[in-house]
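Visitor: what follows is a predicted structure for the sequence shown.
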Amino acid sequence: MKKHFTYRIFNIVTVFTVAMFFSCNDSLKQVQKLGISENEPIGVDYNLNLKYTDSGRVSANLISTKALDYSNRDFPFREFVDGVELDVFDEKNQKSVVLADYAIVYSETGLIDMQNNVVITTHDNRVLKTDQLYYDQKNEWLYTNKAVSFKSEQDLINGHGFDSNTKFTNAEVLEVTGIITLEE
């Protein structure tokens, strides 16, 4: 009788233990998120000065005073809340500069959304000004549907919308509202 009672206790304990193990299915991601709100950044970077290299040559230099890292989100991104300056160097080491008061870099899509006082100055003094500009990193394409001002070698062109590759070899202002020819 005592042996039979001991087996019953053992079986009950075993059932509870197995049920407990199967009911606890917290994944590593859930454990890592403990104490971190999904609305808060997982990290904050101050005074960034990042240099990107390609084959030992500096191809870009990113400067920003504050960046928020939201890689803990389902759709991860990095936010530059105090502005950003990006110096881009071509194969001949000629520098073009991109400035914006605010930017978001979406990790999964490779899309960069620059906003407020966006100014691009190329190495050959072409200047694009707008309030919002998107950069598709994969396709190396710049575009916007906002008002723009684009100074080329001979013209100052105003309009709504802009499309171009990163080298500005086929830059096009869309819905042109005015052209001023510059004297040399």
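Guide: Noted; the coordinates are in hand. Residues are numbered from 1 along each chain as shown.

Visitor: contacts, neighbours, all on C-alpha from now
Guide: Will do.

Visitor: so which residues of this structure form strands?
Guide: Under the criterion DSSP state E, the chain contains strands at 43-54, 57-70, 77-80, 84-89, 95-100, 102-106, 111-121, 127-136, 141-151, 155-165, 172-173, 176-181.

Visitor: residue 81 - how many residues pack around it?
Guide: A count of nearby residues for residue 81, using other C-alpha atoms under 10 Å, gives 16.

Visitor: how about it, nearest residue that isn't a chain neighbour?
Guide: Excluding its sequence neighbours, the residue lying closest to residue 81 (C-alpha to C-alpha, 6 or more residues apart in numbering) is residue 102, at 5.2 Å.

Visitor: okay, the strands of the chain in CSV with mean neighbour count next?
Guide: Converted to CSV, the strands of the chain look like this (neighbours: other C-alpha atoms under 10 Å):
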stretch, mean neighbour count
strand 43-54, 12
strand 57-70, 18
strand 77-80, 20
strand 84-89, 20
strand 95-100, 20
strand 102-106, 20
strand 111-121, 20
strand 127-136, 21
strand 141-151, 19
strand 155-165, 18
strand 172-173, 20
strand 176-181, 13
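
Visitor: closest to residue 37 out of those strands?
Guide: For these, proximity to residue 37 was assessed by C-alpha to C-alpha; strand 57-70 is nearest, at 10.6 Å.

Visitor: distance between the closest one and the chain's centre?
Guide: Strand 57-70 has its C-alpha centroid displaced from the chain centroid by 10 Å (C-alpha atoms, centre = their mean, to the nearest Å).

Visitor: one more structure, for comparison:
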Amino acid sequence: MKFTYRNIFSSIVTILFVTMLFSCEGNLKGVQQMEIPEDAPQAIGAGINLKYTDSGRVVATLRSEKMLDYSNKNFPYREFPDGLIVEFFDEERKKNTVTANYGVIYNNTGLIDLQGDVEVVTSDSTRLTADQLYWDQANNWVFTDHPNTIRFKNGAVNEGMGFDSNQEFTNFRSRSNVGVQILEDENK
């Protein structure tokens, strides 16, 4: 048999093709082994400490031991199974703090669902405690259908089953409640 450049070249191409075919099969098996289950998060974060800024000014911080990111789902969300602490700062650097044992942030709706020993403390010392609390970020609205207690800065206490309020608690609507209200006498 006479060796020509054409025979040598086609032999080399054939050997490379066969080698690539076998190597692809090995990689395919490895990729299949790494396949992520359908219900698994896209990412897992540990020791989260996020700072949200606006024009260089910190407007909020979020701390959590663990975050599960399900942004790969049809209805994307981020879950905080070990709880979270969120601090909000206004233009005057006054701080409002929210804590909960569990939280979910739904990306498409901007709704935040907080559960388990939820506590909100505003900069003027108003304190809200509830089993569950929702915060609509788009409308700056806080609401719940669960039992809750609000202690206002003037000493008034409101215990009820469900309420709606703006996030500053200046427009507050309670569904059913009992409590102590403090009224100032305008004739003084």
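Guide: All right, it came through fine. Keep in mind that this is a model prediction, so the values were computed, not measured.

Visitor: let me have the strands of structure 1 in TSV, extended by distance to residue 28 of structure 1.
Guide: Below are these laid out as TSV (distance: least, C-alpha to C-alpha, whole Å):
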stretch	distance to residue 28 of structure 1
strand 43-54	19
strand 57-70	18
strand 77-80	21
strand 84-89	34
strand 95-100	37
strand 102-106	24
strand 111-121	29
strand 127-136	33
strand 141-151	38
strand 155-165	42
strand 172-173	49
strand 176-181	54
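
Visitor: out of those strands, nearest to residue 20 of structure 1?
Guide: Nearest of the strands of structure 1 (C-alpha to C-alpha): strand 57-70, 33.7 Å.

Visitor: the strands of structure 1: which one's closest to residue 19 of structure 1?
Guide: Checking those against residue 19 of structure 1 by C-alpha to C-alpha gives strand 57-70 as the closest, at 36.0 Å.

Visitor: how much space between the most centrally placed residue in structure 1 and residue 127 of structure 1?
Guide: Centroid-nearest residue in structure 1: residue 105, 0.6 Å away (criterion: C-alpha atoms, centre = their mean). Distance from residue 105 of structure 1 to residue 127 of structure 1, counting by C-alpha to C-alpha, to the nearest Å: 22 Å.

Visitor: check contacts around the closest residue to residue 84 of structure 1 other than its chain neighbours.
Guide: Leaving aside its sequence neighbours, residue 84 of structure 1 sits nearest to residue 64 (C-alpha to C-alpha, 6+ apart; 4.8 Å). Contact partners of residue 64 of structure 1, counting by C-alpha atoms under 8 Å, 6 or more residues apart in numbering, are 46, 47, 48, 49, 80, 82, 83, 84, 85.

Visitor: swap the cut-off to 7 Å and go again
Guide: Residue 64 of structure 1 makes contact with 47, 48, 49, 83, 84, 85, according to C-alpha atoms under 7 Å, 6 or more residues apart in numbering.

Visitor: so residue 111 of structure 1 is in contact with residue 136, correct?
Guide: Yes - with contact defined as C-alpha atoms under 7 Å, residue 111 of structure 1 and residue 136 form a contacting pair (4.8 Å).

Visitor: so how far is stretch 173-186 of structure 2 from its chain's centroid?
Guide: With C-alpha atoms, centre = their mean, you get 33 Å for stretch 173-186 of structure 2.

Visitor: which residues sit against it?
Guide: Residues from elsewhere that reach stretch 173-186 of structure 2, judged by C-alpha under 7 Å, 6+ apart: 156, 157, 158, 159, 160, 161, 162, 163, 164, 165.

Visitor: gap between the closest residue to residue 71 of structure 2 other than its chain neighbours and residue 173 of structure 2?
Guide: Nearest residue to residue 71 of structure 2, sequence neighbours excluded (C-alpha to C-alpha, 6+ apart): residue 77, at 5.7 Å. Remark: distance between residue 77 of structure 2 and residue 173 of structure 2 (C-alpha to C-alpha) = 29 Å.

Visitor: and residue 43 of structure 2, by the same measure?
Guide: 39 Å.

Visitor: do the same with residue 63 of structure 2
Guide: From residue 63 of structure 2 across to residue 173 of structure 2, the span is 30 Å (C-alpha to C-alpha).
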